[in-house]
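Q: after the sequence you'll find the predicted model.
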Amino acid sequence: MPPPPLDAAAIEVRGLRKRFGPISALGGVDLTVEPGTVCGLLGPNGAGKTTLVRILATLSLPDGGVARVAGHDVVQHPARVRGSIALTGQYASVDEVISGRDNLEMFARLYRMRGPAVRRRAEELLERFGLEDAAHRPVRTYSGGMRRRLDLAVGLVVPPGVIFLDEPTTGLDPQSRGGLWESVRELVRAGTTVLLTTQYLDEADQLADRIAVLADPEGTGGRVVAEGTPFELKSALGGESIDLTVRHAEQLGPATEILARAGGRLPTTGDDPRRVTLAVGAEAEPGTAVLAAALRELDAAGIAVEDLALRRPTLDEVFLNLMNRQREAV
């Protein structure tokens, strides 16, 4: 059962502002999320991520600006917005006393489903989220990952056009996180739009089509300070680097010369007497071309290579760089 198609932007925010007494939480947020995509919302604590999600989910009113979800204004038509969305927070909100199946059937009835359709929908969701074997067990016996998957399943009893995932994998082990990631990918393949807030930058890198970074360096409220695909944000930080480790320390000098010729600049060495690093700037040959040229020369010179790798900036580095730049700009 796919979600209804969206004709316009799934989420559209313009100049959104929110205050809590003397504290400005949002200072003019602009954001557009296209249908059928994942937008990762990143930012330090206090930047306004959860406040933005609460406004988009009609749980809080903005003080200014405009926000539309699934084409509906969150202030003027909150009931229509709520009929188009699902929200999963940091903690599972299902009933722990009853079974997973009973939770799903209860929510199906709350959505006015009746008769065989209730059981059929519960079966579909249990299978989709890998919970068939635990269907009859009380939810209090579920692991954290299972509870989170059930919570997500409950939100999909009636497939929404837009789903908000507010730090959905907090506290989960790597295996459970991976399982939830695959569930999110399935949602998007089915046409659902996802707004994901997370503290795990590898999670945003894995899932997000686009990323928006919220920050509040001046204390005037969070706003979007950077936006783009993960690749675009990494590329904006700078070039790639090539790390070379030779097997024998006495070969580091000739290897360094070869790497310098291939990359057109002087590599740097550190404490490791067998390792050298070459920064590949945006103006140079692509890192893959430099890597291939260096490898050919190293092989011809008979230099034993223990490790040779092309490394691109990570989202962690992008995020830290953005935060440092914001602080310096104040």
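A: Cool, the structure landed.

Q: please count neighbours and contacts with C-alpha atoms only from this point.
A: Will do.

Q: show me where the stretch 101-250 of the chain has strands.
A: Using DSSP state E, counting those that start in this stretch, the strands assigned to the stretch 101-250 of the chain run over residues 162-166, 193-197, 210-215, 223-228, 240-246.

Q: tell me the SS of Leu298?
A: Look at Leu298: counting by DSSP: H, G, I helix; E, B strand; the rest coil, its state is helix.

Q: going along the chain, name the helices of the chain.
A: Secondary structure of the chain (DSSP state H): helices at 49-56, 78-82, 100-110, 116-128, 144-154, 174-189, 201-207, 230-237, 252-263, 287-300, 315-329.

Q: ok, back up a step: kindly reformat the strands of the stretch 101-250 of the chain as a markdown table containing distance to Ile98 and mean neighbour count.
A: Converted to a markdown table, the strands of the stretch 101-250 of the chain look like this (distance: least, Cα to Cα, whole Å; neighbours: other Cα atoms under 10 Å):
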| stretch | distance to Ile98 | mean neighbour count |
| --- | --- | --- |
| strand 162-166 | 24 | 25 |
| strand 193-197 | 29 | 26 |
| strand 210-215 | 38 | 24 |
| strand 223-228 | 42 | 19 |
| strand 240-246 | 52 | 21 |
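
Q: second one coming, line it up with the first:
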Amino acid sequence: MPVMVAIEAEHVGKSYRTEGGDVGLHDLSVQAEAGTVLALLGPNGAGKSTAVRGLSTLLSFDRGRARVAGHDIRTQAREVRERIALVGQSAAVDDQLTATQNLVLFGRLRGMGRADARARASQLLDQFGLSEADARAVRGFSGGMRRRLDVAASMLVRPEVLFVDEPTTGLDPMARRDLWQILRSMVREGTTILLTTQYLEEADALADHVILLGHGEVIAEGSPDRLKSMVGPPVIQLVFETGAQADLALSAIGRTVKGAVLRDLRTVAVDANHTDVLARCLEALRDVSASPIEVSMGKPSLDDAFMRLTGHQTDAPEEEA
């Protein structure tokens, strides 16, 4: 049985002219299988939100072509909208209404009868851990509760494809992980998710496939593990009590091991490209007054991959609406 492609785009783009030159999305090709998570990762101005708005039919691309949920986004926009949902960066719920009233309102707007909308609202509030707050006005909700209600509203009629634009910006770690669990459960039920994020940990935790964007273009793509493997070998980290000790250690280790760097003020990092690297590092420290308080070795992180592959592009201008 052939695998269904839920999102496919070929060389789509949308440019905005600014004083500093053209910004936006210059060239993006993607393909996401049904029931998977595709993450667009990059700094502000990389083109992430433009990609989401174009694929969800909120704007028209200048070039390229794309299909979402089996329909052309340009010639079959209505059919696409009937099969997708979008959770934007700003909450779409009404602060003055209760959680139940918000969901019933969204259900009615999607063509549901009042009784069906109330039943579905109750089911979703329970699923999203909001049943105890069903009669509370949303203005009293925490950021995490509001975000969960936003996602619940998108699920009144289960979408084939869900677009989530920076879903956990501003949330505390606990609320972020709660939302991750919800998104994972939606994927298990068959929904395809395209999310944009600046959080490397988020893409690593959720995505089956990651596209790194920089200045509107694809820099690299692949599974999180594949992107990490592009960076290099495992990394040894030696943490010292003070920055002065770390400086001494860096100097000593650098005389015997190539490529040692300071990862932060107290941490020396070395590529473990040979089996004896750790032993050589510890041997080099015998002659200086610097003993590590912590030694660890692990694979490069998605953070390492992002900085290596993008050149740490954090100075891109914001995208225009």
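A: Perfect, I can see it now. A quick note: this is a predicted structure, and the numbers were derived from the prediction, not measured.

Q: now the strands of the stretch 101-250 of the first structure in TSV, with distance to Thr314 of the first structure?
A: Shown next, in TSV, are the strands of the stretch 101-250 of the first structure (distance: least, Cα to Cα, whole Å):
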stretch	distance to Thr314 of the first structure
strand 162-166	22
strand 193-197	18
strand 210-215	13
strand 223-228	14
strand 240-246	10
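
Q: picking up where we left off before, most tightly surrounded among the helices of the first structure?
A: Among the helices of the first structure, helix 144-154 has the highest mean neighbour count (mean count of other Cα atoms under 10 Å), at a mean of 24.

Q: how much does it stray from the second structure?
A: After superposition onto the second structure, helix 144-154 of the first structure sits on average 0.5 Å from its aligned residues (mean Cα distance after the TM-score superposition for the first structure).

Q: show me what that helix is packed up against.
A: For helix 144-154 of the first structure, the elements it packs on are helix 100-110, helix 174-189, judged by 3 or more Cα pairs under 8 Å, 6 or more residues apart in numbering; DSSP states H and E.

Q: centre of the chain to it, how far?
A: With Cα atoms, centre = their mean, to the nearest Å as the basis, helix 144-154 of the first structure stands 18 Å off its chain's centre.

Q: can you list the residues that contact that helix?
A: Residues outside helix 144-154 of the first structure that contact it (Cα atoms under 8 Å, 6 or more residues apart in numbering) are 88, 91-94, 100, 103-104, 107, 125-126, 129, 131, 139, 168-169, 171-173, 176-177, 180.

Q: do that again at 7 Å, thanks
A: By Cα atoms under 7 Å, 6 or more residues apart in numbering, the surrounding residues in contact with helix 144-154 of the first structure are 88, 92-94, 100, 104, 107, 125, 129, 139, 172, 176, 180.

Q: likewise for stretch 46-54 of the first structure?
A: Ala25, Leu26, Leu41, Ser60, Thr197, Leu214, Ala215, Asp216, Gly222.

Q: center of the second structure, which residue is that?
A: Centroid check for the second structure by Cα atoms, centre = their mean gives Thr197 as the closest residue, at 3.2 Å.

Q: now it: how far from Phe106 of the second structure?
A: According to Cα to Cα, to the nearest Å, Thr197 of the second structure and Phe106 of the second structure sit 26 Å apart.

Q: equivalent analysis for Ala115 of the second structure, please.
A: 13 Å.

Q: returning to what we had before: could you dump the helices of the first structure to JSON lines with distance to Leu244 of the first structure?
A: Conversion of the helices of the first structure to JSON lines gives the following (distance: least, Cα to Cα, whole Å):
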{"stretch": "helix 49-56", "distance to Leu244 of the first structure": "40"}
{"stretch": "helix 78-82", "distance to Leu244 of the first structure": "54"}
{"stretch": "helix 100-110", "distance to Leu244 of the first structure": "52"}
{"stretch": "helix 116-128", "distance to Leu244 of the first structure": "45"}
{"stretch": "helix 144-154", "distance to Leu244 of the first structure": "39"}
{"stretch": "helix 174-189", "distance to Leu244 of the first structure": "30"}
{"stretch": "helix 201-207", "distance to Leu244 of the first structure": "25"}
{"stretch": "helix 230-237", "distance to Leu244 of the first structure": "22"}
{"stretch": "helix 252-263", "distance to Leu244 of the first structure": "8"}
{"stretch": "helix 287-300", "distance to Leu244 of the first structure": "10"}
{"stretch": "helix 315-329", "distance to Leu244 of the first structure": "21"}
